[in-house]
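1. whatever this is, show me its structure:
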Amino acid sequence: MRTLFWPLPLLALTLGFAPVQDWVKRPDPQRLADAYPGFAAHAGLEGYARIACGVAATGALENCRVIEESPVGLGFGAAALSVSDGYLADRQDDEVAFTNHFSLPPLETIRPWDGSEPGPEVMEAATQYTRRLNLSLTRSFSLDGLPDDRREAVSEIIAEVEAETGADLRAAYALSLARTQSLETLRMVLVGQRRPGRSPFTDGEIARAEDQLKTVGNRQNALVQQRYCALYDCGPGAS
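-> Here you go, the predicted structure:
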């Protein structure tokens, strides 16, 4: 799932090997995931960057530079450079060139909620709490990796999507909350006594309770991607 309210399950795969060079060490998957440009991750955009580096006597890479990246303007070149110090070659060399492919896992299958639906009192309390959160796509959608000359246009796209879908997101959030919190807990929160605590539901049940929230979040991200790609090149893999 790629939505704004959950940690992004990023998978950045590093592929492409210098033909005369073997790696003693490469960046670990978490570091590659952390380097994934934020906007591209939220919008579901993938890419690659090819970099060239010198190899010191220690095997460390030095003087790295981007020689190709696609799509341009999403930060994949900078991301590849940021993890270059995580490589260690098996011997010194004048220069090696290799490609970092940044890929996202498929969207998770959303399992529908199969429990009972909340009553009107619980729903109203959850809705009141959700209003206080002031959920906003414009604040949550990362612009990381975008060049300055695209940020204004992209911010306008995100604001448009927020205007079209924000009410649906807030309604879905309130529903997921009402499904997993008691009326007593929500009333206590509303008067400032406590925040929603650990639900008695299992992790799987909580995930299903968020089915509509995930659906709306995925739709928001897809709309941002669609409108961004209408203005800028997103490469052949963009949906």
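2. from here on, contacts and neighbour counts on C-alpha atoms
-> Noted.
3. which residues touch the residue of the chain most remote from its centre?
-> Distance from the centre of the chain peaks at residue 57, with 37.5 Å (CA atoms, centre = their mean). Residues counted as contacts of residue 57 (CA atoms under 8 Å, 6 or more residues apart in numbering) are 91, 92.
4. can we see that at 10 Å?
-> The neighbours of residue 57, taking CA atoms under 10 Å, 6 or more residues apart in numbering as the test, are 89, 90, 91, 92, 93.
5. which one (most neighbours) among those residues?
-> residue 89 (21 neighbours; other CA atoms under 10 Å).
6. which residues touch that residue?
-> 18, 21-26, 55-61, 96.
7. swap in 7 Å and give it another go.
-> Residue 89 is in contact with 21, 22, 23, 24, 59, 60, counting by CA atoms under 7 Å, 6 or more residues apart in numbering.
8. next up, for comparison:
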Amino acid sequence: MITLLATLALLVEPAHWETPPDVKRSDYPALARDLRINGNVTLECVNNEDGALSRCAAMSAKPADAGFQQAALAIVFRGRVAQLAGVPFSIELPFDILDEDDEPLRQPWEGPEPGPEHIQAAQAFTDSFYGGSRSAAERSIRDWKVNEMPAEKAALLRGWMAELYPDLEAEKAWHAAGVARVLALHGVDYLPTKKPIGWDVWYAQVTRASPEDPAPIRNEMRRRYCAAFDCVSGVAVD
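-> The predicted structure follows:
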């Protein structure tokens, strides 16, 4: 049935945009955003007299089962078309703004080594920060909606995560080491209520100061995912 619908979608007229929808990085499904994967969705839509879309159905997506169909349905209604009202037409909605090259590796941290007072304060903060947290694998399973994927694909992703991702204790240790280095850099042995350089900059420094760079893990996950599920060629049907 889905294949038939996808075939029928190719028989209708393509969209003539008056205002195409603007796809932002935040619109990408979590899996694609995290692994830097672009995609494309074919939809069939109908519009009102004023050009606003009244209904749409996602017919196919590339890659499949990555969340692009749902994301497209949340985005496409931002657009406005110059079409005859009530006549179905097709839309090819690209998600093509991410740099698909490997995520660059971090530069080595440069700064003073933390003392015992920095390490103690960093550990206390990290224990509080991670209280009740899930592991990186558990967060990805939740955010990528792995449990909603076909069973074989979900099992493959879980296996890769178990092999590549740190467990929660290792992740906490890396975070604490990064916090301790940043405390030493700023010459404080406590976590100030108001960060001296602003929270966004502070968090970015902690990330850079961590002794382990997550980029190689994400790059390897992307390589495996695209080798298994064909990120770059062909149209697969969800």
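9. quick TM-score on the pair, please.
-> Here the TM-score for the pair of chains, by TM-score structural alignment, normalised by the length of the second structure, is 0.68; 207 aligned residues with a CA RMSD of 3.5 Å.
10. before we move on, the earlier item: which of the contacts of residue 57 of the first structure sits closest to residue 179 of the first structure?
-> residue 89 (52.8 Å; CA to CA).
11. show me what that closest one lines up with in the second structure.
-> With TM-score structural alignment as the criterion, the equivalent of residue 89 of the first structure in the second structure is residue 81.
12. can you give me the strands in the second structure?
-> Along the second structure, the stretches classed as strands by DSSP state E are 13-14, 17-19, 39-47, 53-62, 80-81, 89-95.
13. and the fourth one, how far from the first structure on average?
-> Here strand 53-62 of the second structure is compared with the first structure after superposition; its mean distance to the aligned residues, by mean CA distance after the TM-score superposition for the first structure, is 2.8 Å.
14. sorry, back to before: any idea what the residue farthest from the centre of the first structure aligns with in the second structure?
-> So residue 57 of the first structure corresponds to residue 49, using TM-score structural alignment.
15. returning to that earlier point: deepest of the strands of the second structure, which one?
-> strand 39-47 (a mean of 23; mean count of other CA atoms under 10 Å).
16. tell me which other helices or strands that strand touches.
-> For strand 39-47 of the second structure, the contact count by 3 or more CA pairs under 7 Å, 6 or more residues apart in numbering; DSSP states H and E identifies strand 53-62, helix 68-75, strand 89-95 as packing neighbours.
17. circling back to that earlier point, same check for the contacts of residue 89 of the first structure, but in the second structure.
-> Among those, the ones still in contact in the second structure (both residues aligned by TM-score structural alignment, their matches' CA atoms under 7 Å) are 21, 22, 23, 59, 60.
18. in JSON lines: these, plus distance to residue 129 of the first structure.
-> Shown next, in JSON lines, are these (distance: CA to CA, whole Å):
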{"residue": "21", "distance to residue 129 of the first structure": "57"}
{"residue": "22", "distance to residue 129 of the first structure": "55"}
{"residue": "23", "distance to residue 129 of the first structure": "52"}
{"residue": "59", "distance to residue 129 of the first structure": "55"}
{"residue": "60", "distance to residue 129 of the first structure": "52"}
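19. start to end distance for stretch 101-111 of the first structure?
-> End-to-end distance of stretch 101-111 of the first structure (CA to CA, to the nearest Å): 30 Å.
20. in the second structure, where's the longest helix?
-> helix 168-186 (DSSP state H).
21. and that one, what's buried?
-> 168, 171-185 (16 or more other CA atoms under 10 Å).
22. list just the nearest of the residues you listed to residue 139 of the second structure.
-> residue 168 (10.7 Å).
23. thought that closest one was touching residue 135?
-> Yes: with contact defined as CA atoms under 7 Å, residue 168 of the second structure and residue 135 form a contacting pair (4.7 Å).
24. who are the contact partners of whatever residue of the second structure lines up with residue 75 of the first structure?
-> Aligning on TM-score structural alignment places residue 75 of the first structure opposite residue 67 in the second structure. Counting by CA under 7 Å, 6+ apart, residue 67 of the second structure touches residue 29.
25. and residue 67 of the second structure, how close does it get to residue 61 of the second structure?
-> In this view, residue 67 of the second structure and residue 61 of the second structure are 9 Å apart by CA to CA.
26. got it, and residue 145 of the second structure?
-> Taken as CA to CA, the span from residue 145 of the second structure to residue 61 of the second structure is 16 Å.
27. repeat that for residue 148 of the second structure.
-> Where residue 61 of the second structure is concerned, residue 148 of the second structure sits at a distance of 16 Å (CA to CA).
28. same check on residue 190 of the second structure?
-> With CA to CA as the criterion, residue 190 of the second structure and residue 61 of the second structure are 49 Å apart.
29. now residue 124 of the second structure
-> 46 Å.
30. what's around residue 109 of the first structure, how many residues?
-> 9.
31. contacts only, for it.
-> Taking CA under 7 Å, 6+ apart as the test, residue 109 of the first structure contacts no residue whatsoever.
32. next up, the contacts around the aligned partner of residue 162 of the second structure in the first structure.
-> Using TM-score structural alignment, the equivalent of residue 162 of the second structure in the first structure is residue 159. Contacts of residue 159 of the first structure were listed using CA under 7 Å, 6+ apart, and they are residue 138.
33. now render the helices and strands packed on strand 39-47 of the second structure as TSV, adding distance to residue 32 of the second structure.
-> As requested, these are exported to TSV (distance: least, CA to CA, whole Å):
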stretch	distance to residue 32 of the second structure
strand 53-62	11
helix 68-75	8
strand 89-95	10
